[in-house]
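In: I'd like to go over a predicted model; first the sequence, then the structure.
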Amino acid sequence: MAKKIAVLLSGCGVYDGSEIYETVLTLLRLDQSGAEYQCIAPNDAMMHVINHMTGEEMSESRNILVEAARLARGNIIDLAEAKQEDFDGLILPGGFGAAKNLCDFAVKGADMSIRQDVIEFVRSFHEALKPVGLMCIAPVMVPQLFGEKSVCTIGTDPSVAEAITAMGGEHQDRAVDDICVDPVNKLVTTPAYMLAGGIFEASKGIFALVDEVLSMIKKYN
């Protein structure tokens, strides 16, 4: 029976939502591996909307779920309706939406807070001993989601690594094509576009993360 993975998105677009290449590469690798997936996102307003041509904020409001539906080709469900019991694992792509719409790290740094529905959903996988993968900037949520001494990577950025340490996590530097595995928490992280200079380079670590999450499902089932 095919394994089914929940993919938690935060919008659509690197500057205000889920990073598009990271998301597509994740879905591609899952499909290549014979796994099923379901995209999920909170049904709420984005923190703000960024013009991806200019990098400037736009004077409009958009919905996280509606924007994420672009990436999922419409096949997406509201986070409020998602149940951990329906999945074997969970993956969170990066993009600034992870640091703006799933939590407020982009604004508050180490003093950040995470959306309660995100906390409950991710922790439900942890409590059920199911693997979770996070990439790019998303691992900043690891200490609050998995507890003190949980191990992760965002690459080699010293300021973000310091914030993770300040929140009680353990950061390990990793190259773009590498992953960081915390076997105690069944947690896998990779730098992706925190370091990647192009889509092929990003694919190496992302594919490795997906492979490890799927391997963990087989190992612990």
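Out: Received it, and whenever you're ready, just let me know what you need. Residues are numbered from 1 along each chain as shown.
In: When you work out contacts or count neighbours from here on, use the C-alpha atoms and nothing else.
Out: Noted.
In: list the buried ones in the longest helix belonging to the chain?
Out: Assignment by DSSP state H gives helix 199-220 as the longest helix of the chain. With burial defined by 16 or more other C-alpha atoms under 10 Å, the residues of helix 199-220 counted as buried are 202-210, 212-214, 216-217.
In: For that helix, which helices and strands make contact with it?
Out: Here helix 199-220 touches helix 20-32, strand 89-92, strand 132-135, strand 187-190, going by 3 or more C-alpha pairs under 8 Å, 6 or more residues apart in numbering; DSSP states H and E.
In: Take these and write them to CSV, including mean neighbour count and distance to Ser150.
Out: Shown next, in CSV, are those (neighbours: other C-alpha atoms under 10 Å; distance: least, C-alpha to C-alpha, whole Å):
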stretch, mean neighbour count, distance to Ser150
helix 20-32, 19, 23
strand 89-92, 27, 17
strand 132-135, 28, 12
strand 187-190, 31, 8
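In: alright, now check it against this:
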Amino acid sequence: MHQIDLKRAPLITDNRYHKSDERTILVESARLARGRIESLAKLYTTKYEAIVLAGGFGTVKNFTDFFTKGINARLLPDIAKVLKEALVQKKPIVGVCAAPLLLAMAVKEFGQTGQQITFGTRAQSMDFLNILNNWGVEHIEKPINQCHIDTKYRLVTATAYMYENASAAEVFSSIQAAIERLNNLLK
């Protein structure tokens, strides 16, 4: 597993910022994964068959400046490098939950448009969808237990917790669908 090695953005708990905890994202990732985590700067896409981004709010918060720049957001350099290399090498990239936003940004920053992702329901994700539409991204709404595959860019996206009030079992089925599609792409 790999992660960026930067100071974390302030912790957000109950919509309040807390600056007392100074762990880096890399240290926090190792704590959560209970294992060895390498810096994302050390990830060489040629050594892997695919890239999988687990998603969640922290993915957008820690890998982009989306929450401060909105429509003008960019990926941070380490993740931009990895995703752009994977796109050039035509490797499958999986984005779950909020991570499809990063995939859309990567394709946009690569100077391309027309990518397709699933990013929750239209009703719940409208603010995001307006920006994605402006970037030339097509949102394909899928049921929670399905994923979407963009065959042009080899992007596999699943909604997970971006799907309204999804239960843990539904989130599992969403992620499972994405990983099964990834496995099919790798055969």
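Out: The structure has been received and is ready for your questions. Since the structure is predicted, the reported quantities are computational estimates derived from the model, not experimental observations.
In: right, and the helices and strands packed on helix 199-220 of structure 1 - which one's nearest Ala41 of structure 1?
Out: When these are compared by C-alpha to C-alpha, strand 89-92 sits nearest Ala41 of structure 1, at 10.4 Å.
In: All the helices of structure 2, in order from the start?
Out: Counting by DSSP H, structure 2 has helices at residues 25-33, 57-63, 66-69, 77-88, 100-109, 122-134, 168-186.
In: among the ones you listed, which is the most enclosed?
Out: helix 100-109 (a mean of 23; mean count of other C-alpha atoms under 10 Å).
In: could you say what helices and strands it packs with?
Out: Other helices and strands packing on helix 100-109 of structure 2, by 3+ C-alpha pairs under 8 Å, 6+ apart, are helix 57-63, helix 77-88, strand 93-96, strand 155-158.
In: Adding distance to Lys42 of structure 2 as columns, could you present these in a markdown table?
Out: Listed next are those as a markdown table, based on distance: least, C-alpha to C-alpha, whole Å:
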| stretch | distance to Lys42 of structure 2 |
| --- | --- |
| helix 57-63 | 16 |
| helix 77-88 | 9 |
| strand 93-96 | 18 |
| strand 155-158 | 23 |
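In: Which position in structure 1 pairs with Arg23 of structure 2?
Out: When structure 1 is aligned by TM-score structural alignment, Arg23 of structure 2 is paired with Arg62.
In: can you tell me how far the residue minimising distance to the centre of structure 1 sits from Asn51 of structure 1?
Out: Residue closest to the mean C-alpha point of structure 1, counted by C-alpha atoms, centre = their mean, is Leu92 at 2.1 Å. Per C-alpha to C-alpha, to the nearest Å, Leu92 of structure 1 is found 23 Å from Asn51 of structure 1.
In: Check Gly169 of structure 1 too.
Out: Applying C-alpha to C-alpha, the value for Gly169 of structure 1 to Asn51 of structure 1 is 33 Å.
In: With Arg73 of structure 1 instead?
Out: 22 Å.
In: Neighbour count: these two, which is higher?
Out: Between Arg73 of structure 1 and Asn51, Asn51 has the larger neighbour count (other C-alpha atoms under 10 Å), namely 13 against 9.
In: I figured the more buried one was touching Glu60, is that so?
Out: No: using C-alpha atoms under 8 Å as the test, Asn51 of structure 1 is too far from Glu60 to be in contact (10.6 Å).
In: start to end distance for stretch 157-177 of structure 2?
Out: Taking C-alpha to C-alpha, stretch 157-177 of structure 2 runs 9 Å from one end to the other.
In: can you give me how far that stretch is from the chain middle?
Out: Between the centre of stretch 157-177 of structure 2 and the centre of its chain there are 14 Å (C-alpha atoms, centre = their mean, to the nearest Å).
In: What's Leu87 of structure 2 aligned with over in structure 1?
Out: Checking with TM-score structural alignment, Leu87 of structure 2 has His126 as its match.
In: Residue in structure 1 paired with Asp5 of structure 2?
Out: That one, Asp5 of structure 2, aligns with Asn43 by TM-score structural alignment.
In: Sounds good, over and out.
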